[in-house]
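S.K.: What follows is a predicted structure for the sequence shown.
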Amino acid sequence: MKILLLEHPRTIRSERCNDIANTPLASCLLSGYTAGMLISEGHEVEVIEGFLEGLDYQEIERRVKVFEPEIIGVHMVYHWQTDMVLYDFLHKVKAERLASYITAYGYYPTTDFEDVLLQCPDIDSVVLGEPELTFAQLVKAVSCEDCLENMLGLAQRDDSGTIVAMRRELIGDLDALPFPVRTKALFRLPEINLQGSRGCYGGCTFCYINPFYGQGSQWRGRTPENIIAEIDELIARHQIKSFYFTDPNFFGPGERGQRRALHLAALIKSRNVKFGIEARVNDIHDDTVKALVEAGLNNILIGLESGSDRSLQRINKLTTVAQNEKAIRILRKYGIEPSVGFIMFEPDSFLEDIRVNFEFLKRNDLVKDLSITANVLYHHLIVLKGTRAHRDLKAAGRLEVQASTYESIVTLRDPKVAVLAMIMRQTTNFLFDIMSGIWGGQVAEPENAQERYTKINSVLVTLFENTLTTMEAGGHFTEEQVETLVRTTEKEINKILA
């Protein structure tokens, strides 16, 4: 059977450029793993990279007509709106009989499947969670014209039009999965993505990793030998020297996770490659980091989230400020300057929490590099359907649904914190917009770039601290004063870059 997997086009909205939580990096291999599974079962599969290749729907339609698929699978990625353009395209596919069956998969449709199926009648089903086994079973049923009723892992309409959904068990042995198929577009990325594990043993209120898998906090890892086999294949076939593990929790739990990481480091070391990972701060141990760095680790993202123990408890991070600081020290000891996740403005923050956050950032030298400063001085807690934060805040009547039912806005409890957040959001959005070409590598850096960036960094830090100090002293900002302050700061940044 011929199956087409679509990575649909999606827009980059400048006002959301710093809101990275629309889909996790791990989702980038969902189509690849699905394609690998289907090909292993003898099907013909084509992946269209609508996003990475910058395709419009006219070109995608042309490719669909050339391939003539019987089934189209759409990896739906939330891009801060209900994607009516995609839905219109899928309607055309059905109306012109370019494919007989359409299914969607991914983090977004898994937790918003009811609205996706209601909004787009042309989507026949949604694959829930891990797509490989469900998609393969779906293809078998469609090819044999079997009944899809009661299929595990699928959300669909029954004969009465009622949406029914049933989860399937998680894949227990990740080593049993075929390696993911990678397109030419994926090979053009500066680092080749790898997935060494799935799930997380944590339970952060804002995270939608575990709701996607649907089985609680169950972390599963591939064996180091299986991961190395994939790395060796990529090196042999494509001369790859740089990798990035997209796992949201690279290490896995406890001593077992540390031993696995040490074993993997020992295997990678002789390959002479570089790689990056993402991890929880409580998993950053001296001996393990040392071994990983010696094996080629050169970058890491850690989710600090806050410099306030009170905030960490509210978001159920299950870590402490002391652990945050210890992780930073260990990584710097071995020459790794971490990228950090940081939620400056969580829903129940008060000015004292913001002050504690700011002092933490200064104390740990996290507001000295412009690209880091711009991230940590503004980020709010993004509330997506399926998360504990969404459930709890909805029950408390604090959510306001926006353009998509998948995302909601929560009003910050402290009005002064809300004003500071507004000032920093507008300012950092402006900065990310004008720096996007430079940071994205499309535009050359200006003369004396580092000197200019240092000045802009000082502008951001001073703006934040002066505004916070004014509010702590009882000061208020009218809408007009906020507008004036933001515009004045933008002009100052433009002048430095001119």
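M.R.: Right, received. Where do you want to start? Numbers count the residues shown, from 1 in each chain.
S.K.: CA only for contacts and neighbour counts going forward, please
M.R.: Will do.
S.K.: If you tally nearby residues, what's the number for Arg97?
M.R.: The number of residues packed around Arg97, counting by other CA atoms under 10 Å, is 13.
S.K.: Tell me the first helix or strand C-terminal of the helix or strand that Ile438 is a member of.
M.R.: Assigned by DSSP states H and E, Ile438 falls within helix 415-439. Later in the chain than helix 415-439, the nearest helix or strand by DSSP H and E is helix 449-472.
S.K.: The stretch 101-250 of the chain: helices as residue ranges?
M.R.: Applying DSSP state H, counting those that start in this stretch to the stretch 101-250 of the chain gives helices spanning 107-111, 113-119, 132-143, 184-187, 209-213, 224-238.
S.K.: err, the stretch 251-400 of the chain, not the other one
M.R.: With DSSP H, counting those that start in this stretch as the criterion, the stretch 251-400 of the chain has helices at 254-268, 286-295, 309-314, 321-333, 351-363, 370-376, 388-395.
S.K.: A further structure is provided below for comparison with the first:
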Amino acid sequence: MPDQIHKEVLLLGWEGEENLGLRYIAAYLQESGISADIVPINGFCSSDISEAIKKAGPRIVGFSMIYQRMLSDFKELIASLREDQIGCHFTMGGHFPTLEYNRALRCIPGLDSVIRHEGELTLVELYRHLDSPEHWAEIKGLVYRRDGRIHVCEPRPLIEDLDILPFPLRGGEIRRHRNLKISSLITSRGCHYDCSFCSIQEFYRGAPGRKRRSRSPENVVQEMRSLFDSGTRIFVFKDDDFGMARPPQKRWIEAFIRSLEESGLANEILWRISCRVDEIDAEALEALRNAGLCFLYLGIESGSNSSLLAFNKHYDVHKIYESLDIIKRVGVDFEYGFMMFDPYSSMQSIKENIESLKYICKGGRAAVHFTKMFPYVGTAIADQLKKEGRLKGHFSIPDYSYLDPRVDQLQTFFNTRFYNIIFDGQGLMSRLSFALMDSVVAERFFSETLNGKSYRMGVEKLVNEYNSSILDAMELARAFMESRSRREIWQDWSILGRMVEERLSVHGSISRALEDLIPN
């Protein structure tokens, strides 16, 4: 909750990790002479949030809603705040309200306006003209409610020079690992690519300007130096796509590494980036590793060429394997995103996905996990499902059925049998992934007291055992259902359950061995 009593603007949003969108806006407001602070709403406790707002007495409360599934939570929260006699201006930003501003305002009667696309300049202008609603029509990027009608202003051009922005506001609860401070930051905004399931392109598309812009390497390192001096040793870059392959990005990386070395940070820190599989470049990756890069997050997404085509990824499975071989050769660790199920999944594509996961995670390099593709509003794949008449459910929680009904049964079975293992934050998969990361941190920062290499070998062995059991169970279930009709699947459901549980029975011993392995 805010430390100071009075704030002119309060920004509310989810902060599982640092919400850089809100933190950039708060910093820009403060630089513009407008006092601002952030209230995390991870638990959506309306009474606590109401108390924080009343204590701060802001003129504007800004809500950050990235995902449409949070719509009902925000609707209930805002209604509760209005019932509690909070009458200041309520505005909202984020992916969903940017793309569905009419729907957001109609669904949330207590909301006064929406700020589309990037929020820094628009929110400052709204604050300065808050008492002059006749001026609101001239505020680019604003959508507002007035006289029972929704008024849409022209979009505001995207910020071209990101270096003009102050560094994000820092504060609140600090993430740590082995008492090492962790900070998030970005080097860019936007993405060059157009994956059919992703809303990033759609978020920026309606605003004039280049859809991907980068900060200067020197500006990024200046922020890193400031964070390092305040205790940060682990940096998580939250760019939508860091990139290595394009010539301009290669030149950026060269300047970035040079600046890191000149600052004295390169040998003192550990950092992670997110990168596309087809952006992996061996020479650039090796140079980044030498400057402290230890982790990659790869949006692999699928191990089936048919799904990769539907996702508009512009690469095939062979490219995935090629890039993974480069990563292994260079010696960088990775995590990955993977959608086992998508609207066009078949028993064959799922078989291909399982086979690909064997390669992706071989040797215990990463722990097997997967998810289902979510049809976010405004994305090409959601629009295609709508045209096909397959998009169902409430628009805030859309869903779809598969072309082969047995895939619905398989997904239901996977959710039932694997949910606690894979999707629970305290499940075996999460704990193994944590241990893999922890072993890298141990070797990087605590080599004198912890045997990071030995620790890593032990973790990889356990991850490999876990992967074998999960992949075996997944393929067993897939083949079991492929050879049966829908009716036979339901009849033999319990039989399949017992067979899968036998494959997963090793998890107890893996869990106990992991507890013994992690050093204090």
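M.R.: Structure received. Quick caveat: nothing in here was measured; it's all calculated off a predicted structure.
S.K.: picking that back up, looking at the helices of the stretch 251-400 of structure 1, which is buried most?
M.R.: helix 370-376 (a mean of 20; mean count of other CA atoms under 10 Å).
S.K.: packing partners for that one?
M.R.: strand 339-342, helix 415-439, helix 449-472 (3 or more CA pairs under 8 Å, 6 or more residues apart in numbering; DSSP states H and E).
S.K.: Can you check which part of structure 2 the shortest one sits on?
M.R.: Strand 339-342 of structure 1 falls opposite residues 335-338 of structure 2 when the two are matched by TM-score structural alignment.
S.K.: how much space is there between the counterpart of Gly296 of structure 1 in structure 2 and Leu126 of structure 2?
M.R.: Here Gly296 of structure 1 is matched to Gly292 in structure 2, going by TM-score structural alignment. Distance of Gly292 of structure 2 to Leu126 of structure 2, computed by CA to CA, to the nearest Å: 42 Å.
S.K.: hey, which strand is longest across structure 1?
M.R.: strand 297-305 (DSSP state E).
S.K.: which residues are contacting that strand?
M.R.: For strand 297-305 of structure 1, the surrounding residues in contact (CA atoms under 8 Å, 6 or more residues apart in numbering) are 274-281, 312, 324, 336-344.
S.K.: now stretch 61-71 of structure 2
M.R.: So stretch 61-71 of structure 2 is contacted by 9-14, 22, 74, 88-97, 104, 376-377, 395-397 (CA under 8 Å, 6+ apart).
S.K.: how about Tyr208 of structure 1, what's its match in structure 2?
M.R.: So, by TM-score structural alignment, Tyr208 of structure 1 is matched to Ser199.
S.K.: Ser311 of structure 1 -> structure 2?
M.R.: In structure 2, Ser311 of structure 1 lands on Ser307 (TM-score structural alignment).
S.K.: Next up, the contacts around Leu111 of structure 2.
M.R.: By CA under 8 Å, 6+ apart, the contact set of Leu111 of structure 2 is 78, 89-92, 105.
S.K.: same check, this time on Asp342 of structure 2
M.R.: 307, 372-373.
S.K.: Swap in 10 Å and give it another go.
M.R.: Asp342 of structure 2 makes contact with 197, 302, 307, 310-311, 349-350, 371-375, 381, 400-402, according to CA atoms under 10 Å, 6 or more residues apart in numbering.
S.K.: Out of those residues, the closest to Phe445 of structure 2 would be?
M.R.: The nearest member of these to Phe445 of structure 2, counting by CA to CA, is Thr371 at 32.9 Å.
S.K.: For the closest one, give its distance to Ser345 of structure 2.
M.R.: Distance from Thr371 of structure 2 to Ser345 of structure 2, by CA to CA: 13 Å.
S.K.: what sits in contact with each of the two?
M.R.: Common neighbours of Thr371 of structure 2 and Ser345 (CA under 10 Å, 6+ apart) are Met339.
S.K.: Compare the two and say which is more crowded by neighbours.
M.R.: Per other CA under 10 Å, whichever of Thr371 of structure 2 and Ser345 has more neighbours is Ser345, with 20 against 16.
S.K.: ok now stretch 97-108 of structure 2, how far from the chain's centre?
M.R.: Chain-centre distance of stretch 97-108 of structure 2: 22 Å, with CA atoms, centre = their mean, to the nearest Å.
S.K.: Give the aligned range of it in structure 1.
M.R.: With TM-score structural alignment as the criterion, stretch 97-108 of structure 2 aligns to 109-120.
S.K.: Pull out the buried positions in that stretch.
M.R.: 109-114, 116-117, 120 (16 or more other CA atoms under 10 Å).
S.K.: now, which of the residues you listed sits nearest Ala261 of structure 1?
M.R.: Thr110 (30.3 Å).
S.K.: Would you confirm that that closest one contacts Thr103?
M.R.: No - with contact defined as CA atoms under 10 Å, Thr110 of structure 1 does not reach Thr103; the gap is 11.5 Å.
S.K.: Overlap of the contact sets of these two?
M.R.: Taking CA under 10 Å, 6+ apart as the criterion, Thr110 of structure 1 and Thr103 both touch 76, 126-127, 154-155.
S.K.: From Val417 of structure 1, how far off is Phe477 of structure 1?
M.R.: 11 Å.
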